[in-house]
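Undergrad: fold the following.
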Amino acid sequence: MSFSPQSRVWVYQSDRKFTPAEEMAILEKLSSFTNQWKAHGNELLAKAEIRHGFFIILTVDESQANVTGCSIDSSVRLIKEIEQEYHVDLFNRFNMAYKVGDDVVVNSKEDFETLINIKQINSETIVFNNMVQTLAELENKWEVPFKNSWHSTVFAHLIS
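TA: Modelled structure (predicted):
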């Protein structure tokens, strides 16, 4: 199944890494949701995945049917259920994710600022831009160097 580069995406970042067993169970739950996800009775061409053990990504190709407010609400309800069931925070936009080697690390905004101050995070550190809205953006603008991300404007005063 191929998805248009203009497909809409939603990225939910966990505050901790899912265990392999949790990831399998969550993917099963997401899969059964995306297989029956509808907008005004029209089936949505949708998929869900977990990347790096931290990120739940929902993708909908709107070339088949457009997402509606109600269909988005149903996906948010599902994410909230996952949050409660697995005791994770998937809606905290102040948690910052970045890479150390091949590992993903998630920190609070305060800890992230401290790491910038002590030069543990620099302009080349790979950060995650969870504000991406399309599949093309997910592929090209999601994992980016700090200097090319929105983080660089928010934390500009800290990077020398």
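
Undergrad: alpha carbons only for contacts and neighbour counts from here, please
TA: Fine.

Undergrad: pull out the buried positions in stretch 138-154.
TA: For stretch 138-154, the neighbour count (16 or more other C-alpha atoms under 10 Å) marks Leu138, Lys141, Trp142, Glu143, Val144, Pro145, Phe146, Lys147, Asn148, Ser149, His151, Ser152 as buried.

Undergrad: compare with the first, here's sequence two:
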Amino acid sequence: MNKIWIYQADRILSQRESGQVLERIKPFISSWTAHGSALAADGYIKHDLFLVFEVNEEQAGVTGCSIDKSVHFVKSLEQEFGVSFFDRLKIAYRDAEHVIQLVDRSVFEELIKSGTVHSQTIVFNNILTHASELESNWEIPFQDSWHSKVF
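TA: Next comes the predicted model:
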């Protein structure tokens, strides 16, 4: 089973930046280990907004130290690109034209009140932990998400 971590940027990256981040990810992934064992891992950018790490835990399990290494790596990306991947105050959703929007929580709350964001608005469920959930449970209607319980 493949475990995933989804990091959402606090702004949409340019295609050039996404490519540069991807260039940095490849060497990190190839050297990422847990207790000296190489992890069967992948890292990629989705929608110029999300950094996703995926590890096949059947080959080698992730440890606290390997997670710390990935967090340290992501923090180095933040410094290099002037972006935050740990800002939990931004909400990503798809607007009526299915374009991804990224707004502050307070703006998102106003969009709900105005009816712009409603029960069928697609939001991103970044708390997934298994790659098998990406296809069916990452982009989901607001009414089915954790967002609906918070807002």
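
Undergrad: quick one on the thing from earlier: which one of the buried residues of stretch 138-154 of structure 1 is nearest Val105 of structure 1?
TA: Glu143 (12.9 Å; C-alpha to C-alpha).

Undergrad: name the nearest residue to the closest one, sequence neighbours excluded.
TA: Phe128 (4.8 Å; C-alpha to C-alpha, 6 or more residues apart in numbering).

Undergrad: and for the counterpart of the one you found in structure 2, the neighbour number?
TA: Matched by TM-score structural alignment, Phe128 of structure 1 corresponds to Phe124 in structure 2. Applying other C-alpha atoms under 10 Å, we find 22 residues neighbouring Phe124 of structure 2.

Undergrad: how about Gly43 of structure 2?
TA: Neighbour count for Gly43 of structure 2, taken as other C-alpha under 10 Å: 19.

Undergrad: how much space separates it from Glu57 of structure 2?
TA: Using C-alpha to C-alpha, to the nearest Å, Gly43 of structure 2 is found at 15 Å from Glu57 of structure 2.

Undergrad: residue boundaries of the helices in structure 2?
TA: Along structure 2, counting by DSSP state H, helices occupy 15-31, 64-81, 105-114, 134-137, 147-150.

Undergrad: one step back: ok, the residue nearest to Glu143 of structure 1 touching Lys147?
TA: No: between Phe128 of structure 1 and Lys147 there is no contact under C-alpha atoms under 8 Å: 11.9 Å.

Undergrad: quick check: Ser119 of structure 2 vs Gln79 of structure 2, distance?
TA: From Ser119 of structure 2 across to Gln79 of structure 2, the span is 37 Å (C-alpha to C-alpha).
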